[in-house]
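In: Here is a sequence together with a model predicted from it:
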Amino acid sequence: MIQRNRPSGKWGMLLACAAISACAAPMGGGALLTAPANAQQTEGATEKDPYYAAGEAALAERLATQENNAQAKNLILFIGDGMGVSTITAGRIYQGQAANVDGPSFVTASDALPYSAIVKTYSYDTQVPDSAATATAIVTGVKTRIGVLGVSSAVETGNCESGKGLELPSLFDLAEQSGRATGIISTARITHATPASTYAHAASRDWEVDGDLPEGSTCEDIASQLIGWDTGDGFEVVMGGGRRNFLPQTMADPEYADQNGRRKDGRNLVAEWQANNPQGQVVYDMAGFKALDPGSSGPVLGLFEPSHMQYEADRLRVEGGVNEPSLAQMVTAAIARLSQDPKGFVLMVEGGRIDHAHHGGNAARALEDFKAFEEAIAAAVAATDSADTLVLVTADHSHVFTIAGYQPRNHPILGKVPSGPYTQTADGKPYTTLGYANGPGATSNEPRADISDVDTTALNYQQQATVPTRGETHGGEDVVIKADGPRAHLFRGTIEQNVIFHLAKHALGL
């Protein structure tokens, strides 16, 4: 394992301490940087203030930073699905509090990456996008229509024939053509919008399996496109959920006897993949994952659930023990396999279930998956070297997820806001720090529920929402991209989402 370069000096030590919670003050014991008890500043007090000193250290750190203009050998692209800025902030606090340290000043793995930019996420035809259009922009360099994958905006959404001839090559096509290894990991179905953007071309993101295609269609479903993706020598690593889309309806799921595959055409795509990759390894559960040979040069196909993988909070609470790997474990295994390629690799890692929990108005699960996503980033940083590996962390879009005031420093992020002169509600009922502008947590044509006696930190609690909708919606505000490694300094300012592709392509010399 090659240790990634770290910030040096006092500020670097502070970042490292905060990131691993090794030398942070416990909750209730003060912040990482504690403000003076007396707010009155006297002569010389500025220089003695720890925030001032930390600011000076941060300046020195930035002045000492040297841009890395080398060509990147490797790229790891992390996409936190639905991870808008409010999710980053709430997730940081949640992760810090879970480690029993000060949440607001906690430094996550992605916080410690030195470069960042603001990213505009609108799609070709909508102000608020979906994951298909945004992921396509990120991996092809072209903004396209909402709901389509890997095809240009000239496509007619849902019209199979209209997409032919409009296929866009992805960063993964280019990487394979350059001789690099490639991999995709997701906690969602591997045929879902974000991971599918790397290999699929479809006038509808919903065509994950043959039965989803329009009657009489001559197009290929997304699952079969994955198995048939033959650019270069194909993906070396594929791990995620969604195995029902690869198995025939007549075949029982290998883990759940009461569930069957979804393919109507009778094809067993897993068997086809194995036949095409005799040295490859297929795994369905934790036992199979642990049995993977890290030294093997053959490809890996891991399909850990019939549909999406479990939420991280549920994965850890399964009766009988954990039966599928964490995102960090998959990332570590993928890097070990991909690093064997002397020309380098390109890997996408999606934290897909952050988005799903938000759609359900369920902040607890969203933040637990955010924490797992950050742990995967930390694992990747530890396993690579910033001298040759570009690490990018971004989101495809945001959510209508809010953080309301005014609570004391380090108040439980899932808790209720204490009553005070500026937090009095017109209806006299308490409210939570976290909420949604719309979603299933709203009550239609009824007064707002009184949550005085409700445990809002419970895993299944749905935060209250303003507008009742069956599912909470995406948000349209900008997201953030963070970067470290060769030519990471190019990720700065405010950029269009499709520019990410062009910067990454340049960094890799493609």
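Out: Cool, got the structure.

In: all contacts plus neighbour counts: C-alpha atoms, from now on.
Out: Will do.

In: Can you list the residue ranges for helices in the stretch 101-250 of the chain?
Out: In the stretch 101-250 of the chain, the helices defined using DSSP state H, counting those that start in this stretch lie at 131-140, 171-177, 193-196, 222-228.

In: Off-centre distance for the second one?
Out: So that's helix 171-177. Remark: helix 171-177 is offset 21 Å from the chain centroid, using CA atoms, centre = their mean, to the nearest Å.

In: Same question for the third one.
Out: For helix 193-196, the separation from the chain centroid amounts to 12 Å (computed by CA atoms, centre = their mean).

In: Give me the nearest residue to residue 171, chain neighbours excluded.
Out: Leaving out its chain neighbours, the residue that sits closest to residue 171 by CA to CA, 6 or more residues apart in numbering is residue 139, at 5.3 Å.

In: number of nearby residues for that neighbour?
Out: By other CA atoms under 10 Å, 29 other residues sit near residue 139.

In: One more: residue 446?
Out: Residue 446 has 7 neighbours, counted by other CA under 10 Å.

In: ditto for residue 52
Out: Other residues near residue 52 come to 15 when the count uses other CA under 10 Å.

In: I'd guessed it sits against residue 45; true?
Out: No: in terms of CA atoms under 8 Å, residue 52 does not count as a neighbour of residue 45; the distance is 9.6 Å.

In: Spell out the secondary structure type for residue 354.
Out: The three-state assignment at residue 354 reads helix, by DSSP: H, G, I helix; E, B strand; the rest coil.

In: and it, what is it in contact with?
Out: With contacts defined as CA atoms under 8 Å, 6 or more residues apart in numbering, residue 354 is in contact with 80-83, 365-367, 369-370.

In: do residue 124 as well
Out: By CA under 8 Å, 6+ apart, the contact set of residue 124 is 143-146, 153.

In: Residue 504 too?
Out: Residue 504 is in contact with residue 75, counting by CA under 8 Å, 6+ apart.

In: here comes the other one, which I'd like you to weigh against the first:
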Amino acid sequence: MYKWQKMFSLTDKYSHEKTESYWQLQRQNDLVESITKFSQLNTNKAKNVIIFIGDGMSIGTTTAGRVYMGQKLGKNGEEHTTTLDQFPHVGTAKTYSVNKQTPDSAATATAILTGVKTANEVIGMTPATNCTNNQDVETVLEKAAKLGKSTGVVTTTRIQHATPASAYAHIPQRRWFSQVGARSGCKDIAQQLFDKRNDIQVLLGGGRVHMHGATDTDVLDEFGNNVSGDRIGSDQNLIQRWKDAFGDNVTNLYVNNKEELNSVAPETTDYLLGLFAGKEMEYRLSNTPRSQVQPTLPEMVEKAVKILRKNEKGFFLLVEGGMIDKAHHKTLVKYALEEFSEFDKAVQVAKQLTSDDDTLIIATADHGHVFTFGNDGPRGRSFSNVMTNQNQRWNTIGRYFSNTAYGNGPNFNPPAWKIMAGAKRQAESNEYQPLTAIKRAGETHSAEDVIVYASGPMSHLITGVHEQTYIAEVVSHAACLGNNADDLEHCRVSA
């Protein structure tokens, strides 16, 4: 069999794609769909707003994630369509911060949620700021709460981490999760979270350790064991104080595992605090006992939306798929793509539980990673495969190739057992780490633009290339959160 015949034999189940008529019909259908979407722009008022942030979700991640998800369904993968792919309006956002070409999550999430760019490490403040000079910038969550809307924050990282904290906190150092290490005069992130308890109806994620003291004996982990926190001094159990603040009212609940979350009745629950891990939640591929008792991101989003949507004035919800970023930093590519899959499923849940008529959904990333997807491989190449002598040249130092790689990271010079045959065995595991071009202990963020997806009221404004701050402006405009709301025609009409 000739080489070109082998190439086509790999895609026999897609023989229909070899005809001109197939592609003609596909492109014509796409055009009709696009004409319909753009001829009927949704200019309604956004009663509800959901912002999804895939932490570290670069365009390489969304593309590789699409193929990964498709292959799990038995397809080649490239032709698969994700929930994000189906959003009608798409643009890109510049991610640089005020002081760095390559940003962090604090600066980028602050830009998305406040409309103001700041410096790396800073949350909810201008760059030239400290804890006493009143340089806080208002977030879209805080604006929504002022208007009587319900609000929520859902994440797979700790609830005090940079991205979720950017919805409610104002602090010059993102790592001041608790009073331990916080500079004198600064209120730590967990304390700020507690102080906002009446304005945030749903809080779901990790971060239990920052919510109670080292000497507490009444806080249990997801397995029912006593755990210690990192807060110092008396009356530092913020979990117990959260419970006490709402009294014995059964409509206000604290949960710490999947079973307890499943038992929550949205129709009778007004306030819900769920802390499912001491710090970050587990990767979905980790398959540890702890991961089995933690809810998934789609499950948390479902519960949050069902609770928040009871408010006749509407709601604002921030959702972070935070473990995409954590996996990329470790160059655990399969972990990152599984987290992307969970993120996409969570977006699908939100779409199913809301209506495009009154709910603006924006899905984007805070920043990307130096992650690449592609190589000279055939259609449908698995993420468990490495290149061999039969289908790919080896480089001069004998290292293997795969369809993913990182610009920097820990797997720069793999040990001998990973070379040749060993590379294939290692690639078949979930812990597979692709090669990196530059040696570093951990992989870094990228400085690239990120994709912004949008659906619902005013979603057509998400198009072209903009600063990340533009996202906050679109949200304020669509949901009538700004000071000029009374001057806008769509704001004078009920959603």
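Out: Noted; the coordinates are in hand. Being a predicted model, the structure only gives us computed values, none of them experimental.

In: ok, back up a step: most packed of the helices of the stretch 101-250 of the first structure?
Out: Of the helices of the stretch 101-250 of the first structure, the one with the most neighbours on average (mean count of other CA atoms under 10 Å) is helix 131-140, at a mean of 30.

In: Identify the spatial nearest neighbour of residue 252 of the first structure, chain neighbours not counted.
Out: Distances taken as CA to CA, 6+ apart put residue 260 closest to residue 252 of the first structure, at 4.3 Å, once the chain neighbours are dropped.

In: So that neighbour versus residue 221 of the first structure, what's the distance?
Out: Between residue 260 of the first structure and residue 221 of the first structure the computed distance is 18 Å (CA to CA, to the nearest Å).

In: Out of the contacts of residue 354 of the first structure, who's the most crowded?
Out: When neighbours are counted by other CA under 10 Å, residue 82 leads these with 31 neighbours.

In: Against residue 129 of the first structure, how distant is that residue?
Out: For residue 82 of the first structure, the distance to residue 129 of the first structure equals 11 Å [CA to CA].

In: Between the two, which contacts overlap?
Out: Here residue 82 of the first structure and residue 129 have 397, 474 as joint contacts, going by CA under 8 Å, 6+ apart.

In: residue in the second structure matching residue 145 of the first structure?
Out: Alignment note (TM-score structural alignment): residue 145 of the first structure maps to residue 119 of the second structure.

In: ditto for residue 294 of the first structure
Out: Under the alignment (TM-score structural alignment), residue 294 of the first structure pairs with residue 266 of the second structure.

In: hang on, the earlier thing: report the contact partners of the residue nearest to residue 252 of the first structure.
Out: Residues in contact with residue 260 of the first structure (CA under 8 Å, 6+ apart) are 244, 247-253.

In: hang on, the earlier thing: I'd like the helices of the stretch 101-250 of the first structure written out as a markdown table, with distance to residue 417 of the first structure added.
Out: A markdown table is the format used below for those (distance: least, CA to CA, whole Å):
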| stretch | distance to residue 417 of the first structure |
| --- | --- |
| helix 131-140 | 33 |
| helix 171-177 | 45 |
| helix 193-196 | 35 |
| helix 222-228 | 45 |
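
In: Indicate which one of those is closest to residue 212 of the first structure.
Out: Closest to residue 212 of the first structure of the helices of the stretch 101-250 of the first structure, according to CA to CA: helix 222-228, at 9.8 Å.

In: what's the mean distance for that closest one versus the second structure?
Out: Once fitted to the second structure, helix 222-228 of the first structure is off its aligned match by 0.3 Å on average (mean CA distance after the TM-score superposition for the first structure).

In: What residues in the second structure pair up with that helix?
Out: The aligned range for helix 222-228 of the first structure in the second structure is 189-195, by TM-score structural alignment.

In: And stretch 491-509 of the first structure, by the same measure?
Out: So stretch 491-509 of the first structure sits over residues 462-480 in the second structure, by TM-score structural alignment.

In: got the end-to-end distance for that stretch?
Out: OK, stretch 462-480 of the second structure end separation, CA to CA: 16 Å.

In: correct me, but residue 216 of the second structure touches residue 232?
Out: No: in this structure residue 216 of the second structure lies outside contact range of residue 232 using CA under 8 Å: 10.0 Å.

In: And the two? Which one has more around it.
Out: Neighbour count, other CA under 10 Å: between residue 216 of the second structure and residue 232, residue 216 has more, with 20 against 16.

In: Tell me the secondary structure at residue 438 of the second structure.
Out: Quick answer, by three-state DSSP: residue 438 of the second structure is strand.

In: So what does it match up with in the first structure?
Out: Mapped onto the first structure by TM-score structural alignment, residue 438 of the second structure lines up with residue 467.

In: do the same with residue 326 of the second structure
Out: Matched by TM-score structural alignment, residue 326 of the second structure corresponds to residue 356 in the first structure.

In: so who does that match touch?
Out: Residue 356 of the first structure neighbours (CA under 8 Å, 6+ apart): residue 366.

In: Would you check how far apart it and residue 172 of the first structure are?
Out: Distance of residue 356 of the first structure to residue 172 of the first structure, computed by CA to CA: 25 Å.

In: Equivalent analysis for residue 91 of the first structure, please.
Out: Distance from residue 91 of the first structure to residue 172 of the first structure, counting by CA to CA: 30 Å.

In: what's the answer for residue 45 of the first structure, then?
Out: For residue 45 of the first structure, the distance to residue 172 of the first structure - CA to CA - is 54 Å.

In: can you give me how far the lengthiest strand in the first structure is from the chain middle?
Out: Counting residues, the longest strand in the first structure under DSSP state E turns out to be strand 181-189. Here the centre of strand 181-189 of the first structure is set off from its chain's centre by 11 Å, with CA atoms, centre = their mean.

In: Thank you, goodbye.
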